[in-house]
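Chemist: no sequence on this one, just coordinates:
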């Protein structure tokens, strides 16, 4: 049996890769960064009414630098910071791997996704080295933010190794401006074309962030030529996967935002004493219920007119 086969069998990656096969379902991805957060997540999903919760993925993301460490962004200043960041995330992946194996029974264990931080896609060689470190630490897959052609080359190099790789389109925090994507017919078509390029480069899945809801819905439709996705701040899609964040489920954002989870109860100053597995379990259970009931996330505003929305919705995005 190959190493890749063992990885697939030990994790939840197989249902993710085959989500569009009957019976179809919406899959969940959850960002969690520390072992105690995984413990809280596992307790949340032990609730009787969440026994069939379709948790597919846990991701250790570079957003850790903003949530837990209080940095203003995920952008890194120099080579020393980039090496520190990669080493930090590799350590967190190992911690989360151990917690997943300890807290989830094998048949419910999600696959572990590691996020390549700023600088890790400077060259394909750098991406391959980072991916190797993440997989050695226990990651089942890696994610690449795709802000340009260089990142796509890195994704292709990673995919050619046989490892499971996901691409990230739309708002890319490491090198992108904070704006919504696919909010015109022309931009929607560009998003679809980029998604096809990501698929053709060998990605097994896609994460879209801050894209127009009609674009999210179109990309999420079951299609034999498509790849499954998770969405972030992109509204809801009947067939699409949804990304949630343990931190956001518990800790209020610094500013008011109607699009963040309504479940948060702590201010950041309370985290050192009150951010516990018990509270995480309570808040994550509620957020998962809201998500599965279709009450979260909210649909974002769009600049698309009803006629343009219909045009985008009628597009087959995975066809050339």
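Modeler: Thanks, I have it. Just so you know, these numbers come straight off a predicted model, no measurement behind them.
Chemist: okay, CA-based contacts and neighbour counts for the rest of this
Modeler: Noted.
Chemist: mind listing the strands for this structure?
Modeler: Under the criterion DSSP state E, the chain contains strands at 28-31, 55-60, 111-115, 141-145, 164-170, 205-209, 229-232, 241-245.
Chemist: winner for burial among those strands?
Modeler: strand 111-115 (a mean of 28; mean count of other CA atoms under 10 Å).
Chemist: ok, residues contacting stretch 129-137?
Modeler: By CA atoms under 8 Å, 6 or more residues apart in numbering, the residues outside stretch 129-137 that reach it are 86, 90, 91, 93, 94, 97, 114, 116, 120, 141, 142, 158.
Chemist: another one to put next to it:
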């Protein structure tokens, strides 16, 4: 398993970091076998796995359940797990309770927090919980901000820069930048000492993250501009159709799939 120190060294040596989402045992196992540096158990599981139209319906229990499964599938990969909607910004006491529960029960290496929640990041650092910050397009806030590129104006870009510097000072160990102009992302990555992982933020960040189900076209039709398709799970539907047809036609199970033991007496009547 890569340690945080190794990821920091990768940034310093300009070695790009790969991050991929995984939400269960089989996907996490595949991601680990592929040698990807970091697994993100993202709240995007609300849409890719649970069938919601937004991440805001995902609960803390959902995140814990899926992260535990991913941990079993990838015991040797650095794993980050999302703090879901409603677990941040309630009260200092409640925020910390959720952070501690998520971190301790999932055995993740870090938790991810959307937005510049500086006090929470600092308190987590003080008790030993590594935090990955997430700025730019933050899916939990799309009800207000919408799905759009962030940081397009000079004022918005400057705010993103200041927020990025602030989360680093507060103790964030890594930063995810989503859907921002590539030159702005490059500027932030250059200024920060911590690794900056991009999604829709250009090639000059310290690494990239994409959603497992998006890159494999697995159960999702959405294709944001920044997603490249690397595989296609859709032909599996044809296999399922063939199974259905063979069951109906009594072609499955054929002799090779049947156990043959004479137990019941034949009825000669």
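Modeler: Everything's here; your move. From a predicted model like this one, the values you see are computed outputs, not experimental measurements.
Chemist: turn the strands of the first structure into a markdown table, including distance to residue 308 of the first structure.
Modeler: Below are the strands of the first structure laid out as a markdown table (distance: least, CA to CA, whole Å):
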| stretch | distance to residue 308 of the first structure |
| --- | --- |
| strand 28-31 | 29 |
| strand 55-60 | 33 |
| strand 111-115 | 34 |
| strand 141-145 | 28 |
| strand 164-170 | 19 |
| strand 205-209 | 20 |
| strand 229-232 | 21 |
| strand 241-245 | 24 |
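Chemist: so which of those comes closest to residue 198 of the first structure?
Modeler: strand 164-170 (6.6 Å; CA to CA).
Chemist: quick one, that closest one and strand 141-145 angle?
Modeler: 30 degrees (axes from the mean of the first three to the mean of the last three CA atoms, to 10 degrees).
Chemist: superposed on the second structure, what's the mean shift for strand 164-170 of the first structure?
Modeler: In this overlay with the second structure, the average offset of strand 164-170 of the first structure from its partner residues is 0.6 Å by mean CA distance after the TM-score superposition for the first structure.
Chemist: now that strand: how far from the chain's centre is it?
Modeler: Offset of strand 164-170 of the first structure from its chain centre (CA atoms, centre = their mean, to the nearest Å): 9 Å.
Chemist: counterpart of stretch 158-167 of the first structure in the second structure, which residues?
Modeler: Under TM-score structural alignment, the alignment places stretch 158-167 of the first structure onto residues 124-133 of the second structure.
Chemist: quote the end-to-end distance of the matching stretch.
Modeler: One end of stretch 124-133 of the second structure to the other measures 12 Å (CA to CA, to the nearest Å).
Chemist: wait, doesn't residue 60 of the first structure sit right on residue 29?
Modeler: No - Residue 60 of the first structure is beyond contact range of residue 29, at 10.7 Å (criterion: CA atoms under 8 Å).
Chemist: spit out the residues that contact the two alike.
Modeler: Common neighbours of residue 60 of the first structure and residue 29 are not found (criterion: CA under 8 Å, 6+ apart).
Chemist: residue in the second structure matching residue 32 of the first structure?
Modeler: Aligned by TM-score structural alignment, residue 32 of the first structure pairs with residue 22 of the second structure.
Chemist: what is the burial count for that match?
Modeler: Other residues lying near residue 22 of the second structure total 32 when counted by other CA atoms under 10 Å.
Chemist: correct me if wrong: it contacts residue 69.
Modeler: No - between residue 22 of the second structure and residue 69 there is no contact under CA under 8 Å: 9.5 Å.
Chemist: sorry, back to before: got the contact list for the match of residue 32 of the first structure?
Modeler: Residues near residue 22 of the second structure by CA under 8 Å, 6+ apart: 28, 31, 39, 40, 41, 42, 70, 211, 212.
Chemist: can you tell me which of those residues is nearest residue 159 of the second structure?
Modeler: Among the contacts of residue 22 of the second structure, residue 42 lies closest to residue 159 of the second structure (CA to CA), at 24.9 Å.
Chemist: any idea how far that closest one lies from residue 59 of the second structure?
Modeler: Counting by CA to CA, the gap from residue 42 of the second structure to residue 59 of the second structure is 12 Å.
Chemist: between those two, which one's more packed in?
Modeler: Under the criterion of other CA under 10 Å, the comparison of residue 42 of the second structure against residue 59 puts residue 42 first, with 23 against 17.
Chemist: wait, the more buried one sits on residue 81?
Modeler: Yes - with contact defined as CA under 8 Å, residue 42 of the second structure counts as touching residue 81 (6.1 Å).
Chemist: so what touches stretch 267-287 of the first structure?
Modeler: With CA under 8 Å, 6+ apart, stretch 267-287 of the first structure has contacts from 36-37, 39-45, 47, 50, 246, 249-254, 261-264, 266, 296.
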